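Visitor: structure, please.
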Amino acid sequence: MTGLAATGANPAPVPTTTRSAADIEAWLRLTGARGLGTGALRQLLATFGLPHQLLAQTVSALAAVIPEKHARALLAPPDAATMALVERTVAWAAEPGNHVVTLADAAYPRPLLDLSDPPLVLYVKGRLGALGGPAIAMVGARSATVQGMEDARRFARVLSGAGLTVVSGLALGIDGAAHEGALEGAGGTVAVIGTGADLVYPARHRDLAHRIAAHGAIVSEFALGMPGRSHHFPQRNRIIAALARGVLVVEAAARSGSLITARLASEMGREVYAIPGSIHAPLSNGCHLLIRQGAKLVETAQDVLEEFGMAGGDAARPVAPAPMPALDDVLGLTLTHDPVTLDALCARTALPPEQVMASLLTLELAGAVERLPGNAYRRVS
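Guide: All right, here's what the predicted structure looks like:
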């Protein structure tokens, strides 16, 4: 995991989030309280006001809302670790493009209020304005296929070009491809991460994270310095779903985090879209399951834009894939988008294995053919 240095991005014209060290300390003491969920903390805020007002109460006053042991812990003087985190957060928030946004701020993204447990504090690196426009979430498999990665880039490029902000999770595979494509359009992109906003995970997305912060925003609900933990990523999925008007699943296995994001989106009244694939491809199973459950099947970015009620100008037209290199006449008749083994190709073409392998290698290097586990191949659009 690597650090993410501040960018020089200028914040969008939204209400300022500049706050004092005392204010940051109060919010961090509240969000760091052990044993208290978001529901209890929101109830405390509703009863007593802002965190500094809440922390000025007596134990007996707080004990009328939460258990007394939690009230005593909350009002206890902050320990050294908490104060070190406060100091670190104050310094981070003073850097250009960094923002600490609380539930009490006008800059807090309104769509997150649809959650039953909206984060009390968000750490945003980049443009706050990126969180306010119409958005589409794009999610999918980390171990995506070549075709899935290309679909994610093309869809994101067209959707961003039409003015939609593409929201994803900065993970490997479909997430990264969606961010890359969206950066080419006017809508930009937002990455919701499962670590502190000062870290980049996975480390290989360091450069991508810098570009997102410069032209969009990186969002986290986790305190600075917090490493990625397994339960953080399903937790951040609810924010991805809430920030967008709909979720597009590009590739997904039958059991995956992408389906969790789609379910959360559906529960919040967001639309769910899915790109179909081969019946033989494991990473199409999740998309097909969603379609059977009522997700809208989409084949082009224009399909999504029509669902959003957006006019389809030049930017909305699907981007044609690069032309595929010519296949050997015989091999071209047998190699389809469905996986086929080398032995089957040899049997169908009556060609020797070395000739088939040579053709397949050339096509694979050109990006026209994808090699799959089990010595199988399939054509890539």
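
Visitor: CA atoms for contacts and neighbours, from now on please.
Guide: OK.

Visitor: quick one, strands of the protein?
Guide: Shown for the chain, the strands assigned by DSSP state E span residues 2-3, 98-102, 121-126, 135-139, 165-168, 189-192, 199-200, 217-220, 246-249, 271-274, 296-297, 340-341, 369-372, 376-379.

Visitor: who are the packing partners of the longest one?
Guide: If you count contacts as 3 or more Cα pairs under 8 Å, 6 or more residues apart in numbering; DSSP states H and E, strand 121-126 packs onto strand 98-102, helix 206-215, strand 217-220.

Visitor: same thing with the fifth one?
Guide: For strand 165-168, the packing partners by 3+ Cα pairs under 8 Å, 6+ apart come out as strand 135-139, helix 146-161, helix 174-182, strand 189-192, helix 232-243.

Visitor: those: which one's closest to L75?
Guide: Nearest to L75, of all the helices and strands packed on strand 165-168, is helix 232-243, at 27.2 Å by Cα to Cα.

Visitor: let's see this one next, to set against the first:
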Amino acid sequence: MSAPTTPTTAFALALLSLEGVGRVTAHRLLERFPTAEAVRAAPREQVLLRLKGVAHADRTVAAVCAPSFEETLDEARRRLDALRERQIHVLTPGAPNLPAGLDALDRADRPVVLYAFGDLKALGWPSLAVLAAAPLAAEPFERAQDVARAVLGRGRGLVVGAAHGVDLALQKLSLGAGVPAVAVVGAGLARLERSMRPGATALTRAGGLLVSPFPMTHGPFEHDDRERALVQAALGRAVLAVAPPPGSPEDRAAAWATSTGRPVALLPPAPPEADWADSAHRVIEAEAVAEMVA
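Guide: Purely as a prediction, here's the structure:
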């Protein structure tokens, strides 16, 4: 069964369908006005003040207040009904299952809509976000699995990617340990690589969850890896960065995690050019990383 939707869910989808409305505009509106009715009931000056500095704010508010916006909302509701039939969860600001960790992301990076398939309870599991991109050398590949085993052995979960290599290996370790995993897809859920689908099916049947910050048929595009890595880091209570190349999405997501005060471990140590906080530490013992996942 898909997660129940709220009036904000349809409003968020409808907002994003308007020309010129992106994440920053949508978040700034939704933080104060959770529905179209709330926008219309407020003095126009108050709404525009909320959007101060946003391009085309007048046009956006006028579009929401126009009678034709009801058709846009109806279309959003139809899309939600279709997704519900496919058992796709659609999480928007204010939804009880939307992970609080995402709030630490800047508005420009924070998803307005999070799409998910599987058991939403996996989002509440204390988890380690493992940031690793294929291909990995043999040593960091094996050490990442050692850390994962230590985390899983304590009954903690993993937040991984949804690609071949270390992501798939860690998904299999989670299945073997009987601990739900969360896999973040770097494209829309419908664009998950075909060869990864059997593993994704096994993951969700075992209580895990696939999530994506992108619309269902979006991508895949290489430039979206940055956002995927940030969402992955935001969903973990702690982060393990595995041999991240300087400037890579994983490197930048790990740097972001240290800036928020999240515990971050490195395998091996940070690249020379890394802009990470001194609080990030090198992994010496796998158990030490497991202890970071409260």
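
Visitor: of the helices and strands packed on strand 121-126 of the first structure, flag the one that's most buried.
Guide: strand 217-220 (a mean of 27; mean count of other Cα atoms under 10 Å).

Visitor: now render the strands of the first structure as a markdown table, adding distance to N237 of the first structure.
Guide: Listed next are these as a markdown table, based on distance: least, Cα to Cα, whole Å:
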| stretch | distance to N237 of the first structure |
| --- | --- |
| strand 2-3 | 22 |
| strand 98-102 | 19 |
| strand 121-126 | 14 |
| strand 135-139 | 10 |
| strand 165-168 | 9 |
| strand 189-192 | 8 |
| strand 199-200 | 17 |
| strand 217-220 | 11 |
| strand 246-249 | 11 |
| strand 271-274 | 14 |
| strand 296-297 | 20 |
| strand 340-341 | 35 |
| strand 369-372 | 29 |
| strand 376-379 | 31 |
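
Visitor: who wins for proximity to L131 of the first structure among the helices and strands packed on strand 121-126 of the first structure?
Guide: Of these, nearest to L131 of the first structure by Cα to Cα is strand 217-220, at 7.6 Å.

Visitor: where in the second structure does the closest one align, residue-wise?
Guide: Here strand 217-220 of the first structure aligns to the second structure at residues 209-212, judged by TM-score structural alignment.

Visitor: about what we covered before: can you redo the helices and strands packed on strand 165-168 of the first structure as TSV with distance to E267 of the first structure and mean neighbour count?
Guide: Below are those laid out as TSV (distance: least, Cα to Cα, whole Å; neighbours: other Cα atoms under 10 Å):
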stretch	distance to E267 of the first structure	mean neighbour count
strand 135-139	15	31
helix 146-161	24	25
helix 174-182	22	28
strand 189-192	19	29
helix 232-243	10	23
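
Visitor: from L168 of the second structure, how far out is the equivalent of R153 of the first structure over in the second structure?
Guide: The alignment partner of R153 of the first structure in the second structure, by TM-score structural alignment, is Q145. As judged by Cα to Cα, to the nearest Å, Q145 of the second structure and L168 of the second structure stand 11 Å apart.

Visitor: between these two, what contacts are shared?
Guide: Common contact partners of Q145 of the second structure and L168 (Cα atoms under 8 Å, 6 or more residues apart in numbering): none.

Visitor: pull the distance from stretch 155-163 of the second structure to the chain's centre.
Guide: Taking Cα atoms, centre = their mean, to the nearest Å, one finds the center of stretch 155-163 of the second structure at 12 Å from the center of the full chain.

Visitor: next: stretch 123-138 of the second structure.
Guide: Distance, centroid of stretch 123-138 of the second structure to centroid of chain: 13 Å (Cα atoms, centre = their mean).

Visitor: endpoints of that stretch, how far apart?
Guide: Its start and end residues considered, stretch 123-138 of the second structure measures 30 Å (Cα to Cα).

Visitor: check contacts around L266 of the second structure.
Guide: L266 of the second structure makes contact with L240, A241, V242, A243, A280, H281, R282, V283, according to Cα under 8 Å, 6+ apart.

Visitor: give the contact list for the nearest residue to the match of R153 of the first structure once chain neighbours are set aside.
Guide: Nearest residue to Q145 of the second structure in three dimensions, chain neighbours excluded: L170, at 6.7 Å (Cα to Cα, 6 or more residues apart in numbering). Residues in contact with L170 of the second structure, defined by Cα under 8 Å, 6+ apart, are Q145, A148, L158, V160.

Visitor: need the residue closest to the centroid of the second structure.
Guide: Nearest to the geometric centre of the second structure sits V231, at 3.4 Å (Cα atoms, centre = their mean).

Visitor: the alignment partner in the first structure of that one and L131 of the first structure, how far apart?
Guide: Alignment note (TM-score structural alignment): V231 of the second structure maps to I239 of the first structure. As for I239 of the first structure, its distance to L131 of the first structure is 11 Å (criterion: Cα to Cα).

Visitor: right, and the residue nearest to the centre of the second structure touches L102 too?
Guide: Yes: counting by Cα atoms under 8 Å, L102 is a contact partner of V231 of the second structure at 7.0 Å.

Visitor: got any residues that touch both of these two?
Guide: Contacts common to V231 of the second structure and L102, judged by Cα under 8 Å, 6+ apart, are R110.
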